[in-house]
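Trainee: Predicted model and sequence below, questions to follow.
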Amino acid sequence: MMNRRKFLASGIAAGLSAPLLSLPAWADTGAPRLLTATDVHVSDYPTVEAVRWIGQTLERETQGRLKIRLYHSGQLGREAEAIDMARYGAIDMTRVYAGALNNAFPLTQALCLPYVFDSVAHMRRAMDSDISDVVLQSFQRRGLVGLAIYDSGARCFYNARKPIQRPGDLHGMKIRVPGSDIFIDLLRDLGANPTPLSLGETFSGMETHMIDGAENNLRSFHSSRHFEAARYWSESEHSYAPDILLISQKSLEALVPDDRALLLRTARQSVQVMRTLWDASEQVARKAILDYGVQINAVDMPAFRAAAKPLLDQYLAQPDIQSLYRRIRDFA
């Protein structure tokens, strides 16, 4: 299996040693091109399958001239590492969670705020509008191009100790969060002790009692097998923050115009492919965790919304974030 160290040492990543402004020999020639893509999720995860579909479509439409080699299951490292690798051209494409982008790309904060979306349907309506174009275009300031915005479901709390029904139930609990100020501050406001960890470290963190639980979507809860360590799933639905598919601006601009247009178009079309897979796999995941004995409970939603409001108000003091937030709420 390829890992990040082997990858960076291989000829695939040889472009790192060249000046960043230089273009490889295949640039703008129409020569065969192999694009590398990464994802921390497992092989059958909907985002992985969607990128695989993009690769299959590109290969078919270009008679094999344009292909994607996909490294899933975190083979090339964490999301934060993948973002930097794409920015500097060591890889071409990566799918990352929007929360991992908040600090470097502030407009993504509007997508990650607590209770900005009411449901999956609300999120999809908003992301099918030009709101997604505004967010995707913002990546070009730092060497990336946004290709598509994928679903990531409703993020909820899960833990090994007890059902979470009100914010007070989280008091003192150590909860894994992604490395995003929004999620760290939200958990702190809810009375928990936020613990930033990578997805890959979460299972062992619960097993060793370094943390009590985490928050994530149901599909990831299942695919990561966290349900084996945490038997309580509490449907707080505090975030529907999506995933974002990115490509290195250097890699995209090096393609011939027709291939560039094909890639951009195919990436947008992959959103519906991903959604179809997501809906089906989420049903499978819910049945699987119930069969395993996980207890699912509703929460006091007004209490959670009230507890999250100070954080929401803090971010809405930023004009750009407030503007996007209001446009998103128009689709509720």
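Mentor: Cool, the structure landed.

Trainee: switch to C-alpha atoms for all contacts and neighbour counts from now on
Mentor: Fine.

Trainee: distance between stretch 216-234 and the chain's centre?
Mentor: Centre-to-centre, stretch 216-234 and its host chain are 17 Å apart (Cα atoms, centre = their mean, to the nearest Å).

Trainee: er, stretch 88-105 I mean
Mentor: 9 Å.

Trainee: any idea how far the closest residue to G293 other than its chain neighbours is from R225?
Mentor: Leaving aside its sequence neighbours, G293 sits nearest to R231 (Cα to Cα, 6 or more residues apart in numbering; 7.0 Å). According to Cα to Cα, to the nearest Å, R231 stands 11 Å off from R225.

Trainee: this is the other structure I want to compare:
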Amino acid sequence: MIKYTLGSFLLLTLLLTACTGPRGVRLIKLGHGLGVTHPVHEAMVFMAKRVEEKSEGKVQIRVYPNQQLGTERELVELLQIGSLGMTKVSSATLESFAPKIQVLSMPYLFRDDAHRDKVLKGEIGKQLLSESEEFWLKGLVYYDAGKRSFYTKTKSVESPEDLKGLKVRTLESNMAINMIKTFGSSPTPVSYGELYTALQQGIVDGAENNPPSLYTSRHYEVCKFYSINEHTAVPDVVIVSTKVWNTLDDEEKRWIQEAADESAVFQYKLWAASVEESLREMEKAGVTITYPDPTPFREAVESLYESFKITEPEMYEMVERIRRVE
């Protein structure tokens, strides 16, 4: 069932995606919520450039950052009705449209980066990318969104005990919400674009995200404690509206898919460099960065896996498949 927000309807009158460029040019609009210095934005600009080069200008992708066209949720809804061509979302956001993809939000699912990459680039990753097509959303490629850790305003989080009683901003994801509850915190979904103000005003006491997002959003100006426990490695996904995709011919689809794949390789390199720079610059800015023992956090979320085994047996089988990947 598609849900439309007021923002979606207002934007609907402004957005025409396919065949709105100069004569003979296929113009596709891509909106997202990140700033222009974020490595994910840079990768999508790279993708747009490669599409234009491959098609010799016949297909062009125009990138709109900083929630210019709506929040992440609104952008997904606009894709569903074909009023926007492409966007980047956290795989956690896709859970509402493709429930099986929530497996990627399971805490401490991957053994290490190599294990994660094998899963996402293999058959399981391809299967999950296609899960949302019945909801008019086609996954093209995964981007590295690093590992998510806690940042807070008043104290460092060295164990799950330190999270008890805190209001923690979380993604609009059942799995993320349940994880925060397991740690004893109050999960509070807040739009990424509104989070800085929410932290300032005390609507939330902290949040969880990767180093580049914490740095480029400047949330570190409010939150001076970053506890790198790396509880999840939720990837980003570049998605396209099937209502737009199905208007493309095979050659146009090939250009876009190839450019998306190339942009992912580019983005992974940017991401690694950005993580190092972000941590370095935040430390200079007075952020206390710690590396707590992940063992207590892992133990705290084991109950999620046990409940999954009972309530979501098919999903738990996917977990087992992921764990078996060598």
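Mentor: Yep, that arrived. Quick caveat: nothing in here was measured; it's all calculated off a predicted structure.

Trainee: Superposed, what's their TM-score?
Mentor: Once superposed, chain against chain, the TM-score is 0.92 (TM-score structural alignment, normalised by the length of the second structure); 317 aligned residues with a Cα RMSD of 1.9 Å.

Trainee: quick revisit: is the residue nearest to G293 of the first structure in contact with I164, as I believe?
Mentor: No. The pair R231 of the first structure / I164 is not scored as a contact, 11.6 Å apart, by Cα atoms under 8 Å.

Trainee: and the gap between the equivalent of T276 of the first structure over in the second structure and H231 of the second structure?
Mentor: Correspondence of T276 of the first structure to the second structure, assessed by TM-score structural alignment: K269. Remark: distance between K269 of the second structure and H231 of the second structure (Cα to Cα) = 22 Å.

Trainee: Who has more neighbours out of these two?
Mentor: H231 (23 against 14; other Cα atoms under 10 Å).

Trainee: How is the more buried one assigned, secondary-structure-wise?
Mentor: Three-state call for H231 of the second structure (DSSP: H, G, I helix; E, B strand; the rest coil): strand.

Trainee: give me every residue that touches it.
Mentor: 107-108, 147-149, 294, 297-298 (Cα atoms under 8 Å, 6 or more residues apart in numbering).

Trainee: what residue of the second structure matches up with the residue nearest to G293 of the first structure?
Mentor: With TM-score structural alignment as the criterion, R231 of the first structure matches K224.

Trainee: quick one, longest helix in the second structure?
Mentor: Taking DSSP state H as the criterion, the second structure has its longest helix at helix 250-284.

Trainee: After superposing, tell me the mean distance of that one to the first structure.
Mentor: By mean Cα distance after the TM-score superposition for the first structure, the fitted helix 250-284 of the second structure averages 1.1 Å away from its aligned residues in the first structure.

Trainee: what's stretch 247-255 of the second structure aligned against in the first structure?
Mentor: So stretch 247-255 of the second structure is aligned with residues 254-262, judged by TM-score structural alignment.

Trainee: Check which residues of the matching stretch are buried.
Mentor: Buried residues in stretch 254-262 of the first structure, counting neighbours by 16 or more other Cα atoms under 10 Å, are found at 254-255, 259.

Trainee: Distance of the residue positioned nearest the centre of the second structure relative to P296 of the second structure?
Mentor: For the second structure, the residue sitting closest to the mean C-alpha position, by Cα atoms, centre = their mean, is S90 at 2.0 Å. From S90 of the second structure over to P296 of the second structure the distance is 26 Å, taken as Cα to Cα.

Trainee: and if you look at G24 of the second structure?
Mentor: Distance, G24 of the second structure to P296 of the second structure, by Cα to Cα: 59 Å.

Trainee: So for the two, which residue has more residues nearby?
Mentor: Using other Cα under 10 Å as the criterion, G24 of the second structure and P296 rank with P296 on top: 14 against 11.

Trainee: Aligned to the more buried one, what sits in the first structure?
Mentor: Looks like P296 of the second structure aligns to A303 there (TM-score structural alignment).

Trainee: Contact partners for that match?
Mentor: Contacts of A303 of the first structure (Cα under 8 Å, 6+ apart): 166-167.

Trainee: that's a helix at it, yeah?
Mentor: Yes. Counting by three-state DSSP, A303 of the first structure is located in a helix.

Trainee: Run through the helices of the second structure in chain order.
Mentor: 6-12, 39-55, 72-80, 113-121, 123-130, 174-182, 195-200, 211-216, 242-245, 250-284, 295-300, 302-311, 313-324.

Trainee: after superposition, how close is the third one to the first structure?
Mentor: Once the two models are superposed, helix 72-80 of the second structure sits on average 0.6 Å from its counterpart in the first structure (mean Cα distance after the TM-score superposition for the first structure).

Trainee: can you name the residues of the first structure that that helix overlays?
Mentor: Against the first structure, helix 72-80 of the second structure falls on residues 79-87 (TM-score structural alignment).

Trainee: nearest spatial neighbour of D185 of the first structure, skipping sequence neighbours?
Mentor: Excluding the flanking residues, the one nearest D185 of the first structure by Cα to Cα, 6+ apart is L311, at 7.3 Å.

Trainee: and the one you found, how far is that from A104 of the first structure?
Mentor: On the measure of Cα to Cα, L311 of the first structure and A104 of the first structure end up 19 Å apart.
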